[in-house]
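In: just to be clear, the model below is a prediction. Sequence and coordinates:
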Amino acid sequence: MAKISLTLIQTFYQVARHGSFSGAARELNLSYQSAANHVRRLEQILKGKLIESEQGAKRISLTPRGRALYSLLHPELDIMLERLTKLIESQRSSLRVGMPQAIFFYLFPKVLSRFREAFPDIEFSVYERDTVLAELVKNGSLDVCISERYFGDPVVPQRLLGSYRLSLVFPRSWGEPPEQQDIPAWAEGKPFITYEPGQTLRNLAVDFLGRDGAIVQPAISTSGSSSVMRCVEAGLGFSIIPSWCVGAADVAITAVRLTNLPEVRVYFGSAGFLQTHPTVQRLFDDCLRELVGPVFDPPRGKEYAHPPL
């Protein structure tokens, strides 16, 4: 088979997406005839009809083989082209990773230290967010995401890193901690500090505190666990946060590990075509070595071992 060029694939993709040769021609800055010629050439290479078009008709239709090819390309081709553009523009290798602020602030320095030993010339660019991570990977703005959400999106495949427990934290001056089953009643009337609307940990905490019909109204909302902890330390209220945010030095805080809440799972995701890329695989391996065991519980139901060094 003759070699298929990216130009032919891109032209077919745009014709299929716009439903016309003229729409693709405008998108790619080609003539109508060039767009048509590119598709005909691709059909010759593949030895099969991809597009049906009647003489003088403005719209085209895809053959079964054309639909199959378009489904294979969409939306990966857009993501790949966007990444290629950004790589060419940057002139420097970079890995763009999105994750919740707490994971980066509390856990990631050790991961970064190991990763930087292997790739000292790569810029590690971090986007500290909990929401919209899947969309950012899909539109080419991120390469990798570490998330407490499972997207269920084949374009952004995810691997389970592990899970962790949550803790109730409040100023030590408030006295003895409540029994876990009494926490929702104990919390009524007390100022609640939590994360921005839409964040996974806020949703879990609100569901837990409101399980008996109580109305949960946060007093303070912030973007990350470091800010939540600072507010609790200042005596402004209580919160429910990852257990690994609380250290021995946090003497102004009482922490209660919540075993009656489900463990929070943490997933490592990337664009599908980057899943086996050496840089992405190395970051995944470093996350396993530095986070699973010391911080996260390993995945259940199978024997777990760190990958070989």
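Out: Nice, I can see it. Numbers count the residues shown, from 1 in each chain.
In: make it CA atoms for all contacts and neighbour counts henceforth
Out: OK.
In: can you give me the buried ones in stretch 198-207?
Out: Applying a neighbour-count criterion of 16 or more other C-alpha atoms under 10 Å, the buried positions in stretch 198-207 are 199-202, 204-206.
In: roughly how far out does that stretch sit from the chain middle?
Out: 17 Å (C-alpha atoms, centre = their mean, to the nearest Å).
In: ok, and here's another one to check against it:
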Amino acid sequence: MELRQLQYFVKVARKEHVTQAAEELHVAQSAVSRQIHQLEEELGVPLFVQKGRNLQLTSVGKLFLGRAEAILTELERAVMEVREFLDPEAGEIRIGFPHSLGIYLLPTVVAGFRQTHPNVKFRLRQGTYNSLIRDVVNGELDLAFISPFPERHEHVTGELLLQEELYAIVPEGHVLAEYQTIRLEQLKDDSFVMFSEEYSLRNIVLEACAKAGFVPRIGFEGEETDTIRGLVAAGVGVSLLPEMALTEISQLQPAKVRVIDPLVTRSIGLIQRKGEKLPLVAEVFHSFLMNFFDPYKK
């Protein structure tokens, strides 16, 4: 069994398509098909079945995928450790983050770290709450910023970094646009622009509205803070967004109003896989983050 066979198998399993896998691997489709066929012959079982134009893993294929991914992850980790041993300042940090932290927080901490570690590389992955935890557990990420911070989890551990306030955003012509503070119930008759169901900010907003005594009427849904902010600015509804998501100035700018009843916040934390030592360069970055966020904890 060759390493290339495992790499090709994992790529085809993820794409569910030989042609797309071959394109990402920058090899001929025939080469991918040949390696998969040889792997199946060596194992003595089919790993895929044809389903329409796509390939679907067999039950044995699903079992083998988990092991193959673990092998490739450990191999990648070993290569990184060797490189870090030769030159810790030339290592790579794999870090995940939700979109709402990619506007201000992530660029700020990366830029700050690179001032003293200019040769360190970052491999960044944006994701939802569940996908970030999954990628940390699977070893595909060293660290991940996450919100809300999971106080208890079977497979990940970490630190709470800060609590961030959410603000109401309304169109410039809205009756509450000039207010300094509002009660959330004052928006109960408005149409809300909400995050999709897989995003944790949606639940935070729904819970806040429940505390205020109403169920929001959802007019539009989006997957990024920029989209939601733009739709509100265009006059299609109102919403609640984290303060950091409102730092960027754009042509379509909603009015930002503080909500004092109830006060709406979200927790932001940093997670890593439980019971596993971080790579050296990631450990250095972790220490940097702890010092960076220390003032927010006081």
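Out: Now that the structure is in, tell me what you want to look at. Keep in mind the model is a prediction, meaning the values are calculated, not measured.
In: care to give me the TM-score?
Out: Superposed pair, TM-score by TM-score structural alignment, normalised by the length of structure 2: 0.62. Supporting alignment: 221 aligned residues with a C-alpha RMSD of 3.4 Å.
In: secondary structure for the buried residues of stretch 198-207 of structure 1 - can I get that in JSON lines?
Out: Output for those, formatted as JSON lines (DSSP: H, G, I helix; E, B strand; the rest coil):
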{"residue": "Q199", "secondary structure": "coil"}
{"residue": "T200", "secondary structure": "helix"}
{"residue": "L201", "secondary structure": "helix"}
{"residue": "R202", "secondary structure": "helix"}
{"residue": "L204", "secondary structure": "helix"}
{"residue": "A205", "secondary structure": "helix"}
{"residue": "V206", "secondary structure": "helix"}
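In: element containing R211 of structure 1?
Out: R211 of structure 1 belongs to no helix or strand when assigned by DSSP states H and E.
In: returning to what we had before: of the buried residues of stretch 198-207 of structure 1, which is the nearest to V169 of structure 1?
Out: A205 (12.0 Å; C-alpha to C-alpha).
In: verify the stated contact: the closest one with P242.
Out: No. At 10.9 Å, A205 of structure 1 does not count as touching P242 under the criterion of C-alpha atoms under 8 Å.
In: save the buried residues of stretch 198-207 of structure 1 as JSON lines, and put in distance to S221 of structure 1 too.
Out: Output for the buried residues of stretch 198-207 of structure 1, formatted as JSON lines (distance: C-alpha to C-alpha, whole Å):
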{"residue": "Q199", "distance to S221 of structure 1": "10"}
{"residue": "T200", "distance to S221 of structure 1": "13"}
{"residue": "L201", "distance to S221 of structure 1": "12"}
{"residue": "R202", "distance to S221 of structure 1": "9"}
{"residue": "L204", "distance to S221 of structure 1": "14"}
{"residue": "A205", "distance to S221 of structure 1": "13"}
{"residue": "V206", "distance to S221 of structure 1": "12"}
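In: relative to Q181 of structure 1, which of those residues is nearest.
Out: A205 (14.0 Å).
In: secondary structure class of the residue lying closest to that closest one once chain neighbours are set aside, three-state.
Out: Closest residue in space to A205 of structure 1, ignoring its immediate chain neighbours: I240 at 6.1 Å, by C-alpha to C-alpha, 6 or more residues apart in numbering. With three-state DSSP as the basis, I240 of structure 1 sits in strand.
In: with structure 1 superposed, average distance for the strand or helix carrying L124 of structure 2?
Out: Per DSSP H and E, L124 of structure 2 falls inside strand 121-126. On superposition with structure 1, the mean distance recorded for strand 121-126 of structure 2 (mean C-alpha distance after the TM-score superposition for structure 1) is 1.7 Å.
In: which part of structure 1 lines up with that strand?
Out: The aligned range for strand 121-126 of structure 2 in structure 1 is 123-128, by TM-score structural alignment.
In: tell me how many other residues crowd P107 of structure 2.
Out: Neighbour count for P107 of structure 2, taken as other C-alpha atoms under 10 Å: 12.
In: what's it aligned with over in structure 1?
Out: So P107 of structure 2 corresponds to P109, using TM-score structural alignment.
In: sorry, back to before: the residue nearest to A205 of structure 1 contacts P184, correct?
Out: No. Using C-alpha under 8 Å, I240 of structure 1 makes no contact with P184, being 11.6 Å away.
In: compare neighbour counts for the two and give me the winner.
Out: Legend: neighbour count by other C-alpha under 10 Å for I240 of structure 1 and P184, higher for I240 (28 against 18).
In: show the contacting residues for that one.
Out: Residues counted as contacts of I240 of structure 1 (C-alpha atoms under 8 Å, 6 or more residues apart in numbering) are 166-169, 194, 201, 205.
In: roughly how far apart are it and E148 of structure 1?
Out: 15 Å (C-alpha to C-alpha, to the nearest Å).
In: which ones are touching E221 of structure 2?
Out: Taking C-alpha under 8 Å, 6+ apart, one finds 193-196, 228 in contact with E221 of structure 2.
In: in structure 2, which residue is closest to the centre?
Out: G127 (2.3 Å; C-alpha atoms, centre = their mean).
In: excluding chain neighbours, what is closest to it?
Out: Once flanking residues are discounted, G127 of structure 2 sits nearest to P98: 5.3 Å by C-alpha to C-alpha, 6+ apart.
In: can you tell me the closest non-neighbouring residue to the corresponding residue of structure 2 for F170 of structure 1?
Out: Structural correspondence for F170 of structure 1 with respect to structure 2 (TM-score structural alignment): V170. The shortest distance from V170 of structure 2 to any non-neighbouring residue, by C-alpha to C-alpha, 6+ apart, is to V238 (4.8 Å).
In: residue contacts, that neighbour?
Out: 168-171, 187, 190-193, 232.
In: so which of those persist in structure 1?
Out: Retained in structure 1 by both residues aligned by TM-score structural alignment, their matches' C-alpha atoms under 8 Å are the following of the contacts of V238 of structure 2: 168-171, 190-193, 232.
In: distance to Y296 of structure 2 added to the residues you listed, as CSV?
Out: Below are these laid out as CSV (distance: C-alpha to C-alpha, whole Å):
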residue, distance to Y296 of structure 2
A168, 23
I169, 24
V170, 28
P171, 31
D190, 34
S191, 34
F192, 31
V193, 30
V232, 30
